[in-house]
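Q: No letters, just coordinates:
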């Protein structure tokens, strides 16, 4: 275990600002809850207050605590949790989140005896109450989460807090260096850091982290839901029998990106008619807004939420000539990827860093990327090199490339094979990370975290 984390002037100022910002956080939660009611759930937990008062007390010293801020991190955490349960069958899971979508997804991972709460706001008092309440055997922050008071509190309480599946892009590295008086002591106080790639490890070391190992990306160990993939295969078969067009998915699209696609469909009617376009927005609170964007652009909208039980039990989604499909459901990305012949990756056509392409490749779906993939730079570059993904300079080029590829059946089949092969080559991070966590827990029981 590392040294205790002293209160520095910089962290003291940060703590004062975090305390003063609490009313603003409450107001933000109320506003977010209008569109996403999950933000109104258990608000006192955000400030370190738990109901009932003894929640989690009987698991003190036993909890394996995992924090996954939002949906993507929770899906990565699910892979790690499965590996941990295989090694620790009696494990009691303490699962924390910061977003409503993360908490909803995380609820699916709970077993009897597990507990799920919000991560407290990073004030001295809230983090102290959280630590005293649960006293976990180990803490695992997923990917990028760094909270100075939480990390210092765990260090001072003798709780090994780690950063797993750790990544740090160049933009975040620059931000951390600017805030070095706060961020460097926080990174340095972590008991272990397991990086996704050598580039991530280099940047993490540069901001003060003691990187223990480079273990790869947990998301390569993902296994798509078999039931959803089976339904997708049935739908694809039904569409083929009906001589319908191939499906091209715009996956996890972000605000502003749907307009780019719709503008190209308006300018180039051949693109609109060549394939069946399916749009799945990244954030569920935007489903209705995206449906309106499609209608305003002059296209019909066929929404997944309106396909009904007949589609679920049948051979294909309902067919409507000239309509764009809108995937307005949660937890069905494997269905959408499996149904589609090719995917355009959202977040990469605006300077947002791109969304996770690994889930698409796990479903055997090749990917077309825009120019902005800094959130998943290594995975994106490797997938392009392997022929499982293709990079384009803008939306117009991406859509033209997509239509050309799905119409070239041998080239499409080769890309699908490369996607599957690429995933197999990069598996193993879940087992390695779980083994490292178990080693920390056992070392702690012997009084030695080194």
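A: Received the coordinates, thanks. Quick caveat: nothing in here was measured; it's all calculated off a predicted structure.
Q: all contacts plus neighbour counts: C-alpha atoms, from now on.
A: Fine.
Q: packing partners for the host helix or strand of residue 251?
A: In this assignment (DSSP states H and E), residue 251 forms part of strand 247-253. Judged by 3 or more C-alpha pairs under 8 Å, 6 or more residues apart in numbering; DSSP states H and E, the packing partners of strand 247-253 are strand 276-281, helix 333-339, strand 342-345.
Q: ok, structure two:
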């Protein structure tokens, strides 16, 4: 049966639902001025019928959709509908090899559209990943008695302030269970939905981390690129906003060791021409990876314009810098070089990977806003690759198990009739 709120709460809930629907009707058409929002517009409008499923999972971004593969491994033979808000999320889902998975864009958060989706797909439970608190979907689920479970739940202090304003209303349509990444996240969700609904399950991302095998030197396709007695430093996933600082880092690396070969990986390929200009104007010798068929010149930069070679480069590197961290961009994945046994360093901005835990910066990852300090770290002798990887695996394995804990929250709701 649908969950019943007190009459007073029901009245304000209905009033909010009407106002929320009106707001979407007024603002929704403006969304189509965005090229991103026009992608998958038929599904965003709720057109086309999904097949019936046991579970509906919503993950907004590509990063959240990547967690779905781990969940599906624990739910064999369970038909699952996964929705996302981005075309990148759909791309990630298309690479998951599962006959039980169907994917599509999330409809606009109108209670009517969400309700139609629930009636068609008839899931026994709806699973929301991380911060996917959609009032329209929660209202539609509550009206039909479909239980909602939030897994890998996270919430910043800034987001909490906004949700607290709507807290009394959101509690009318509260999820049944919330599995939080960390105690702080559980506390914040508890303030909105009630502490009795929340538990700390850990972060599913740890269960997927470090799963890339160590690439031996004799199997590395880049092995002939650098002389073994010369340092090879990788600057990975460099973003446009930090390019001047990275250029200064390159200068200091070359001053510190004139034989050092630097592998430069821009995060986005369209920045390759810009980097060609920056390096040429700075008088720094460089070669495009696509034109390099032998050993790189000592003291030069290899500007990577080839896809799919980041992991082999990390497996060859003495040490690595991971970008997106010298500007306020949240940082890129510093676990990737650790998986290949290369100690990484980062700038001060690593918000995107706060889930890894601050302890890692005191042992396995060097963090600094100082370009000279980063350069000195990168030119320091490299420890044995096997020891670095083993230490990283120990760190990660101690924090795994969140996928199984999340499935334990979901599974009880599968043994029920839809809308029961």
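A: On my side now, so go ahead. Fair warning: this is a prediction, and the values are worked out from it, not measured in the lab.
Q: most tightly surrounded among the helices and strands packed on strand 247-253 of the first structure?
A: Per-residue neighbour counts averaged over each of those give the maximum for strand 342-345, namely a mean of 27 (mean count of other C-alpha atoms under 10 Å).
Q: Now it on the second structure. Mean distance?
A: Average distance, strand 342-345 of the first structure versus aligned residues of the second structure after superposition (mean C-alpha distance after the TM-score superposition for the first structure): 3.7 Å.
Q: re earlier: a markdown table for the helices and strands packed on strand 247-253 of the first structure, including distance to residue 186 of the first structure?
A: Formatted as a markdown table, these follow (distance: least, C-alpha to C-alpha, whole Å):
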| stretch | distance to residue 186 of the first structure |
| --- | --- |
| strand 276-281 | 34 |
| helix 333-339 | 35 |
| strand 342-345 | 33 |
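Q: Which one, of these, ends up nearest to residue 22 of the first structure?
A: Evaluated over these, closeness to residue 22 of the first structure peaks at strand 276-281, with 30.6 Å, by C-alpha to C-alpha.
Q: Give the other helices and strands that the closest one contacts.
A: Strand 276-281 of the first structure sits against strand 247-253, strand 323-326, with contacts defined as 3+ C-alpha pairs under 8 Å, 6+ apart.
Q: okay, the angle between that strand and strand 247-253?
A: 10 degrees (axes from the mean of the first three to the mean of the last three C-alpha atoms, to 10 degrees).
Q: count of residues packed around the corresponding residue of the second structure for residue 160 of the first structure?
A: Structural alignment (TM-score structural alignment) places residue 160 of the first structure against residue 147 in the second structure. The burial count assigned to residue 147 of the second structure is 26, neighbours taken as other C-alpha atoms under 10 Å.
Q: before we move on, what about residue 300 of the first structure?
A: The burial count assigned to residue 300 of the first structure is 16, neighbours taken as other C-alpha under 10 Å.
Q: Over to residue 362 of the second structure?
A: As a burial measure, residue 362 of the second structure scores 9 neighbours (other C-alpha under 10 Å).
Q: I'd like to know how far it sits from residue 368 of the second structure.
A: 11 Å (C-alpha to C-alpha, to the nearest Å).
Q: shared neighbours of those two, anything?
A: Contact criterion C-alpha atoms under 8 Å, 6 or more residues apart in numbering; residues shared by residue 362 of the second structure and residue 368: none found.
Q: aligned partner of residue 108 of the first structure in the second structure?
A: Here residue 108 of the first structure is matched to residue 95 in the second structure, going by TM-score structural alignment.
Q: Let me see the contact set for that match.
A: The neighbours of residue 95 of the second structure, taking C-alpha under 8 Å, 6+ apart as the test, come to nothing; the list is empty.
Q: any idea which residue sits dead centre in the first structure?
A: Note on the first structure: the residue nearest the mean C-alpha position is residue 72, at 1.0 Å, using C-alpha atoms, centre = their mean.
Q: residue contacts, that residue?
A: So residue 72 of the first structure contacts 102, 356 (C-alpha under 8 Å, 6+ apart).
Q: can you check residue 384 of the second structure too?
A: Contacts of residue 384 of the second structure were listed using C-alpha under 8 Å, 6+ apart, and they are residue 341.
Q: Break down the stretch 51-200 of the second structure into its strands, ranges please.
A: Ranges of strands within the stretch 51-200 of the second structure are 55-58, 80-84, 101-105, 125-129, 148-153, 177-180, 198-200, based on DSSP state E, counting those that start in this stretch.
Q: Number of residues surrounding residue 46 of the second structure?
A: Residue 46 of the second structure: 21 surrounding residues under other C-alpha under 10 Å.
Q: Nearest residue to the residue in the first structure that it lines up against in space, please, no chain neighbours.
A: Applying TM-score structural alignment, one finds that residue 46 of the second structure aligns to residue 48 in the first structure. Counting by C-alpha to C-alpha, 6 or more residues apart in numbering, residue 48 of the first structure lies nearest to residue 126, which is 4.3 Å off, once chain neighbours are set aside.
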